[in-house]
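Q: Next come a sequence and a model predicted from it.
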Amino acid sequence: MSSTGSVVLPDEEAMVAFGQVIADASDAHGVIFLLGDLGMGKTTLSRGILRGCGHQGSVKSPTYTLVEPYAIGDKQVYHFDLYRLSDPEELEFLGIRDYFDEQALCLVEWPDKGRGILPQADLLLSIELEGQGRKLHWTAQTELGQAMADKLETAVSE
């Protein structure tokens, strides 16, 4: 199972708006890995996803705290930024396994830093430069990810 798709997002506003589409596709459940170089828009996309889940406040990158939890009504979203992680074992001290349950949505920036500790992603989102904007690729890794990818494909084709 490896459904893929992509969309070109011309600016930050489009990135945030597509994050809201991703939120709808996920129904605030699952594990999404955000891949891309520094400055590609992973946190901007996360802001859009959080807004799509109903979050009204600011969204900061959890670069120093590693995780920022968001309780949004009956939804629980965890935004991870593992950029500064020096050893995946540090995640065990954070109690990482407690965050990944079927009722939560986990957004993970720099997931390669947690290799061997993190669970499998349902959906991989990869961001790269495309002219002045960004190209977002998605790849489903699980049945849940496949359902998300199908909804994203439908949204892009409308």
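A: Alright, I've got the coordinates.

Q: When you work out contacts or count neighbours from here on, use the C-alpha atoms and nothing else.
A: Fine.

Q: and after the host helix or strand of Phe18, which helix or strand comes next?
A: When elements are assigned from DSSP states H and E, Phe18 belongs to helix 12-26. With elements assigned by DSSP H and E, the helix or strand that comes after helix 12-26 is strand 30-35.

Q: contacts for that next one?
A: For strand 30-35, contacts defined as CA atoms under 8 Å, 6 or more residues apart in numbering pick out 42, 100, 102-111, 120-127, 144-145.

Q: ok, which stretches of this protein are strands?
A: Shown for the chain, the strands assigned by DSSP state E span residues 4-9, 30-35, 67-72, 75-81, 104-109, 123-130, 133-140.

Q: Adding distance to Arg115, write the ones you listed out as TSV.
A: Converted to TSV, these look like this (distance: least, CA to CA, whole Å):
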stretch	distance to Arg115
strand 4-9	22
strand 30-35	12
strand 67-72	16
strand 75-81	13
strand 104-109	12
strand 123-130	14
strand 133-140	18
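
Q: With mean neighbour count and distance to Gly116 as new columns, can those be given to me in JSON lines?
A: Formatted as JSON lines, these follow (neighbours: other CA atoms under 10 Å; distance: least, CA to CA, whole Å):
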{"stretch": "strand 4-9", "mean neighbour count": "18", "distance to Gly116": "24"}
{"stretch": "strand 30-35", "mean neighbour count": "24", "distance to Gly116": "14"}
{"stretch": "strand 67-72", "mean neighbour count": "16", "distance to Gly116": "18"}
{"stretch": "strand 75-81", "mean neighbour count": "21", "distance to Gly116": "16"}
{"stretch": "strand 104-109", "mean neighbour count": "25", "distance to Gly116": "14"}
{"stretch": "strand 123-130", "mean neighbour count": "20", "distance to Gly116": "16"}
{"stretch": "strand 133-140", "mean neighbour count": "20", "distance to Gly116": "19"}
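
Q: Alongside the first one, take a look at this:
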Amino acid sequence: MTVENHPLIVKSIAWQDETATQAFAQTLASRPSIGNAMIELSGDLGAGKTTFVRHLLKALGVQGRIKSPTYAVVEPYAVDVPGLGSTLNIWHFDFYRFNDPREWEEAGFRDIFASPGLKLVEWPEKAGKHLPKPDLLLAIEVQGNESRTVTLTAHTAAGKELLA
């Protein structure tokens, strides 16, 4: 299977503990294509999706408390990124509470997903076919108390660069 003339890339990694999650987030934050990526996160409740997002946002320079958007559905952030020369807009979505994929359309998220910036999406399956194809999918599976197996799937050239 190819997307944008690039082969689909699938990797599996292990996060032995939260320190490993943080290290992966810091590495991802250093990739040039992170500033305009869409990353989907899948996994059961408690798998570590929000924990990963918090580490990624901190690595990108977000200051203060980073809230889970479970009730608000979306939490926006804007950070000045050294070397980028402008403000990076970031949106953290959590569609867990959606009962119907049409809620995504009714919420008016189409413009956000069409705009530049980083989009992080928890529970993407709840939005159904309304979401654009992600650059990168992180499927997180709990292996033990702190250990996680993460399957990384790059769907685009930007996703492939994120995994480089």
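A: The structure has been received and is ready for your questions. Values in this document were obtained by computation on a predicted structure and should not be read as measured data.

Q: Which one, of the strands of structure 1, ends up nearest to Ser157 of structure 1?
A: Ser157 of structure 1 sits nearest to strand 4-9 of all the strands of structure 1, at 9.8 Å, using CA to CA.

Q: Would you check the span in structure 2 matched by the closest one?
A: Under TM-score structural alignment, the match for strand 4-9 of structure 1 in structure 2 covers residues 10-15.

Q: mean offset of that stretch relative to structure 1 (after superposition)
A: Stretch 10-15 of structure 2, aligned to structure 1 and superposed, deviates on average by 1.6 Å (mean CA distance after the TM-score superposition for structure 1).

Q: How about residues contacting that stretch?
A: With CA under 8 Å, 6+ apart as the test, stretch 10-15 of structure 2 has contacts from Thr21, Glu146, Ser147, Arg148, Thr149, Val150, Thr151, Leu152, Thr153, Ala154.

Q: what separates it from the chain centre, distance-wise?
A: 15 Å (CA atoms, centre = their mean, to the nearest Å).

Q: For Gly48 of structure 1, see how far away the residue nearest in space to the middle of structure 1 is.
A: For structure 1, Leu107 is the residue whose C-alpha lies nearest the centre (CA atoms, centre = their mean; 3.7 Å). Distance of Leu107 of structure 1 to Gly48 of structure 1, given as CA to CA, to the nearest Å: 12 Å.

Q: so who does the closest residue to His155 of structure 2 other than its chain neighbours touch?
A: Excluding the flanking residues, the one nearest His155 of structure 2 by CA to CA, 6 or more residues apart in numbering is Asp135, at 5.1 Å. Residues in contact with Asp135 of structure 2, defined by CA under 8 Å, 6+ apart, are Ala37, Met38, Ile39, Ala154, His155, Thr156, Ala157, Ala158, Gly159, Lys160.
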